[in-house]
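Peer 1: Just to be clear, the model below is a prediction. Sequence and coordinates:
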Amino acid sequence: MTNTFAGEWELYVVTDGTSLEWPEHSFERTTPVPTAQERENVLALLGYAIPDDAVWEWQELPNSPMDRVELLASIGVRPTGGA
């Protein structure tokens, strides 16, 4: 999950395909950050589930002091056969 150039939150699943083929969902908002439950619900709609022992990892991308902060969140998922 990342905040786009416009600051809106977007969730996508990295697969073996090209980035144009990755399943994705835009939350179409800048705030608040989508909750863990919202993220889990979207992943289910995309056909993925979060394993019980997985945790979200957050990373702040380095920018110049005057730039908007870019955040990335990642978690391992498994396909469910849905979507």
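Peer 2: On my side now, so go ahead. This is a predicted model, so every value here is computed, not measured.

Peer 1: drop to CA atoms for contacts and neighbour counts, all remaining ones
Peer 2: OK.

Peer 1: In the protein, what residue spans correspond to strands?
Peer 2: Along the chain, the segments classed as strands by DSSP state E run 2-3, 9-12, 24-26, 48-49, 57-61, 70-74, 78-79.

Peer 1: packing partners for the fifth one?
Peer 2: Yep, that's strand 57-61 we're talking about. Counting contacts by 3 or more C-alpha pairs under 8 Å, 6 or more residues apart in numbering; DSSP states H and E, strand 57-61 is packed against strand 70-74.

Peer 1: next, the one to line up against it:
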Amino acid sequence: MANNGGRWHAYVVLLPGSVSLWPEYDWYRDAPVPTLTERAQVLAALGYEIAPGAEWEWTEASDVYDDPSSPVRLIATVTVQAMPEVTA
């Protein structure tokens, strides 16, 4: 999940594979940060859930490396797993 120009963008990285095939979702707002519940709901809608014992980790990344005046992007990561398929 990343904050990218006024919106929060969630995506599931699938390796190996093309970025164009990654499941994704956008919250078209800059604030507030999507809640844990909102993130879990989006992951479920994409067919994933947070892996047991995994926790969200936050990182800052600058648009321009080594420039303290550069805008900062917030990036959050968590390990996920595909949700089990329900069979009737």
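Peer 2: Perfect, I can see it now. For clarity, every value in this text was computed on a predicted model and none was experimentally measured.

Peer 1: Any idea what the TM-score is?
Peer 2: The TM-score (TM-score structural alignment, normalised by the length of structure 1) is 0.88; 81 aligned residues with a C-alpha RMSD of 1.4 Å.

Peer 1: okay, the strands of structure 1 in TSV with distance to residue 35 of structure 1 next?
Peer 2: Formatted as TSV, the strands of structure 1 follow (distance: least, C-alpha to C-alpha, whole Å):
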stretch	distance to residue 35 of structure 1
strand 2-3	13
strand 9-12	11
strand 24-26	14
strand 48-49	15
strand 57-61	13
strand 70-74	12
strand 78-79	20
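
Peer 1: wait, which of those strands is closest to residue 39 of structure 1?
Peer 2: Set against residue 39 of structure 1 and scored by C-alpha to C-alpha, the strands of structure 1 come closest in strand 9-12, at 7.6 Å.

Peer 1: Just give me how far the closest one sits from the chain centre.
Peer 2: Relative to its chain's centre, strand 9-12 of structure 1 lies at 4 Å (C-alpha atoms, centre = their mean, to the nearest Å).

Peer 1: what's the answer for stretch 28-42 of structure 2, then?
Peer 2: On C-alpha atoms, centre = their mean, the centre of stretch 28-42 of structure 2 falls 10 Å from the chain's centre.

Peer 1: which residues are contacting it?
Peer 2: Outside stretch 28-42 of structure 2, the residues that touch it by C-alpha atoms under 8 Å, 6 or more residues apart in numbering are 3, 5, 6, 7, 8, 25, 27, 49, 50.

Peer 1: List the residues that contact the first one.
Peer 2: Translated: residue 3 of structure 2. Taking C-alpha under 8 Å, 6+ apart, one finds 9, 30, 73, 74, 75 in contact with residue 3 of structure 2.

Peer 1: per the alignment, the last one corresponds to what in structure 1?
Peer 2: This points to residue 75 of structure 2. Alignment note (TM-score structural alignment): residue 75 of structure 2 maps to residue 72 of structure 1.
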